[in-house]
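Visitor: no sequence for this one, just the structure:
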C-alpha cells in the first residue's frame, strides 16, 4: 500500500442492515402481518411471530443477494451508489454470504416452526426475486416489473398459509392485488429516475418503450387493479368496511394514474404528478391491507 493511502472502513451492522432494504421490508412485513391477521382461524402468538420474522428475514436475504449481484449496476446509478457494496464499505462476498445465510435460515426456521408449505412458498419467493427478477428478467425485458412484481406479492399469501395451512382463493387474490399494484407503483418511480436506468443499460419501460407508452400502461394497470381489489368483497372473503375502502382508494389511485397517463408533454414541474402517484401508491397499499384486518376484526366481533 502506498504512503498516504488508507484502507476502507470495515462494514458494520448498519451496512448489513442496509443490505436488507429496510424501507422495502417495512411493506413486506406489514402485508405479511395483514395476511396472517385476516386469515380465518387462530395461530399461537409465538408461531405468528416466527412466521413474520421468517418473512422479514427471507425478504432481507433476497435483497442482499440482489445487491450482491447488481453491485456494478448500483455503482453507476445515483439512486443506489451509496449502498454498502458499491460505496466500498463491504465486499461482494460478504453481501452474498449474508444473503444466503438469511435466506436459508429463514426457510429452515419457517419449515420447522410454522409449516413446510409456508416455507416452500417463502423459498420460492426468495428465488423469484433473487434469480428470476434480478438475474433473468431485469436486464433483459421491459416487462421485468410486470412479471417480477410477483416477488413482492408473496408475503400476505405466506402469512395466510401460516394460519390456515392451505392455499385458497382469498390469499391468491391478495397476491394478485400486489402483483397488479406493482407496475403503476414502480413505473411512476421509473419515470423520474429513468436517466439512471438508461445510464447502466437496464431496460425499464420508460427507457425502452418511452414515456408516453409507460404513462398509458400506468393508467391501464391502475384501472385494472380496481376490480381485483374489490374481488375479496364480491366473493365474501371481506366485508363492507374493506369493500368501501377498496372502492374509494381504487378510484383515487385510478384518477391519479389517469392524470399521469394523459400527460403528453411534461412541463418543468419536477414531475410532480408522477411523484404524487408514487407516494400515494405506498399509502394506498398500507391503508388497503390495514382495512382488510380491521374488516376481519369487525366480522369476528359481530360489528358487520
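Guide: All right, it came through fine. Small disclaimer: the values here were computed from a predicted structure and weren't measured.

Visitor: CA atoms for contacts and neighbours, from now on please.
Guide: Noted.

Visitor: what's around residue 285, how many residues?
Guide: Using other CA atoms under 10 Å, residue 285 has 19 neighbouring residues.

Visitor: show me where the protein has helices.
Guide: Ranges of helices within the chain are 13-19, 22-38, 45-69, 71-75, 92-113, 116-127, 144-148, 154-164, 169-200, 205-208, 211-234, 240-261, 272-300, based on DSSP state H.

Visitor: how far off helix 22-38 does the last one point, in degrees?
Guide: Read it as helix 272-300. Inter-element angle recorded for helix 272-300 and helix 22-38: 30 degrees (by axes from the mean of the first three to the mean of the last three CA atoms, to 10 degrees).

Visitor: how far away is the spatially most central residue of the chain from residue 240?
Guide: Residue closest to the mean C-alpha point of the chain, counted by CA atoms, centre = their mean, is residue 152 at 3.6 Å. To residue 240, residue 152 is 27 Å away according to CA to CA, to the nearest Å.

Visitor: for comparison:
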C-alpha cells in the first residue's frame, strides 16, 4: 500500500491525500449533498424531458379526435395521454442513463439530473424500468393491446436502435431515430379504433419527415458540443450549406406529406388552409437558413428550430379542430 500526495508540492492537507491500494485510487471526497424532496421531484421531472413530452401530447390528442370523427370518450383520451407520458418518460430516462457520459461533457446537457448528482444512476434506471413496464400494462389493460404494443415498440426503438446503435455511429441518427417520436400518432389512432389505416400512416409520415428539419438546426447551434463527444450529427460531419439544403428538402417533403391527408382523411378547409399557409412559412424559413449558409452570413438556426415547433403544433391543432367543424 502506498500513500501519496495529489497535486502540487505544497504543504500537505487532509483533502490532498489519496490511498493507492492494488492500483485502485481511493480519494478523500466530501460527503454527497443531501437532496430534498422538492429538488428530487423536480429532478425526476427533468429526467423525463418534459418539453419533448409536450410535443408528443400535441400529436396524440388531435389524432384521437380525427379517428373518432368528433370528441372521443374523455376518459379514453386521458388514459391514452397518461400511458403516453409514462412511455415517453421511460424512453427519455433510459436515454439520460445511457448518455450520462457525454451529457457530463456537453454544455447543453450539463444541468441534467444525472450530471448534477440530484439523481443517482440507480434511481434513474429504476424509474425508467418502472415507468416503461407501467406504460405497457396501463395501455394494455385500460385501452387496448395494440396501443400497448406500439408503446413498447416506441421505447425499444428509441433506446436500443437510436440511443445505443445509431446516435454515436451515423449522421442519419436523427432521421431513423425519429421513428420513436412518430409512434404517439399511431398510439392515439389505435386507442380509438383498435386498428391502423392509411390516415395514421400519413400522420406518422408528417412527424417522421418533420423531425430532421426540426432537429438539425439545433445541432447546428450546438455543433461544438456534439463534436466534443464525437457524436456524428449532420452539422458535425457536413458543412452549413449541406445541412441547410437537407433542411430545405425535408421541409418540402413534410409539407407535401401533410397535404396527402386532405384526400385520404377527407380534411376540410381549415386543415387545408393551415397545412398550406403553415407549410409555406416553414419552407420559407428553411430556405432563409440555406441562403444565409450559402452566403456565409450570420446563420440563425434556432429560428428554424422554433418555427418548426410552431408549424407542427398548428398542423395538429388543425387535425383536431377540422373534424368538429360543420363544413
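Guide: Cool, the structure landed. Just so it is clear, the model here is predicted, and its values are computed rather than measured.

Visitor: quick one: TM-score?
Guide: Both chains were compared after superposition, and using TM-score structural alignment, normalised by the length of structure 1 their TM-score is 0.94; 297 aligned residues with a CA RMSD of 1.6 Å.

Visitor: that older thread, most packed of the helices of structure 1?
Guide: Sort the helices of structure 1 by mean neighbour count, taking mean count of other CA atoms under 10 Å, and helix 154-164 sits at the top with a mean of 27.

Visitor: contact partners of it?
Guide: With CA atoms under 8 Å, 6 or more residues apart in numbering as the test, helix 154-164 of structure 1 has contacts from 28-29, 31-43, 48, 51-52, 55, 114-115, 117-118, 121-122, 125, 167, 171-172, 174-175.

Visitor: try stretch 196-212 of structure 1
Guide: With contact meaning CA under 8 Å, 6+ apart, stretch 196-212 of structure 1 is reached by 73, 76-79, 138-144, 187, 190-191, 194, 213-214, 261, 263-264.

Visitor: what is the end-to-end distance of it?
Guide: First residue to last in stretch 196-212 of structure 1 (CA to CA) measures 18 Å.

Visitor: what span of structure 2 is that stretch aligned with?
Guide: Using TM-score structural alignment, stretch 196-212 of structure 1 corresponds to residues 225-241 of structure 2.

Visitor: kindly report the same for stretch 147-160 of structure 1.
Guide: Counting by TM-score structural alignment, stretch 147-160 of structure 1 corresponds to 176-189 in structure 2.

Visitor: ok, stretch 30-38 of structure 1 next?
Guide: Going by TM-score structural alignment, stretch 30-38 of structure 1 sits over residues 58-66 in structure 2.

Visitor: for that stretch, give me the average deviation versus structure 1.
Guide: In the superposition with structure 1, the average deviation recorded for stretch 58-66 of structure 2 is 1.3 Å (mean CA distance after the TM-score superposition for structure 1).

Visitor: tell me how far that stretch lies from the chain's centre.
Guide: Per CA atoms, centre = their mean, to the nearest Å, the displacement of stretch 58-66 of structure 2 from the mean C-alpha position of its chain is 18 Å.

Visitor: for stretch 46-58 of structure 1, same thing?
Guide: 17 Å.

Visitor: same check, this time on stretch 117-137 of structure 2
Guide: 17 Å.

Visitor: list the contacts of it.
Guide: Residues contacting stretch 117-137 of structure 2 (CA under 8 Å, 6+ apart): 35, 39-40, 43-44, 47, 83-84, 86-87, 89-94, 97, 113-114, 148-149, 151-152, 155.

Visitor: that one maps to which residues in structure 1?
Guide: Using TM-score structural alignment, the partner range for stretch 117-137 of structure 2 is residues 88-108.

Visitor: ok, back up a step: quick one: contacts for the residue nearest to the centre of structure 1?
Guide: 28, 125, 129, 178-179.

Visitor: repeat the analysis, applying 10 Å as the threshold.
Guide: Applying CA atoms under 10 Å, 6 or more residues apart in numbering to residue 152 of structure 1 gives the contacts 24-25, 27-28, 31, 59, 125-126, 128-129, 175, 178-179, 182.

Visitor: and what of residue 287 of structure 2?
Guide: Counting by CA under 10 Å, 6+ apart, residue 287 of structure 2 has contacts 244-245, 247-249, 251, 281, 293, 304.

Visitor: let's see that with 6 Å instead.
Guide: Contacts for residue 287 of structure 2 (CA atoms under 6 Å, 6 or more residues apart in numbering) come out as residue 248.

Visitor: relative to residue 14 of structure 2, how far out is it?
Guide: Taken as CA to CA, the span from residue 287 of structure 2 to residue 14 of structure 2 is 61 Å.

Visitor: ditto for residue 132 of structure 2
Guide: For residue 132 of structure 2, the distance to residue 14 of structure 2 equals 45 Å [CA to CA].

Visitor: ok, now residue 238 of structure 2?
Guide: Distance from residue 238 of structure 2 to residue 14 of structure 2, by CA to CA: 50 Å.

Visitor: ok, those two, which is more surrounded?
Guide: Neighbours per residue (other CA under 10 Å) separate residue 238 of structure 2 from residue 14, with residue 238 holding more: 12 against 8.

Visitor: what lines up with residue 283 of structure 1 in structure 2?
Guide: By TM-score structural alignment, residue 283 of structure 1 lines up with residue 310.

Visitor: state the distance from its match to residue 214 of structure 2.
Guide: Distance, residue 310 of structure 2 to residue 214 of structure 2, using CA to CA: 11 Å.
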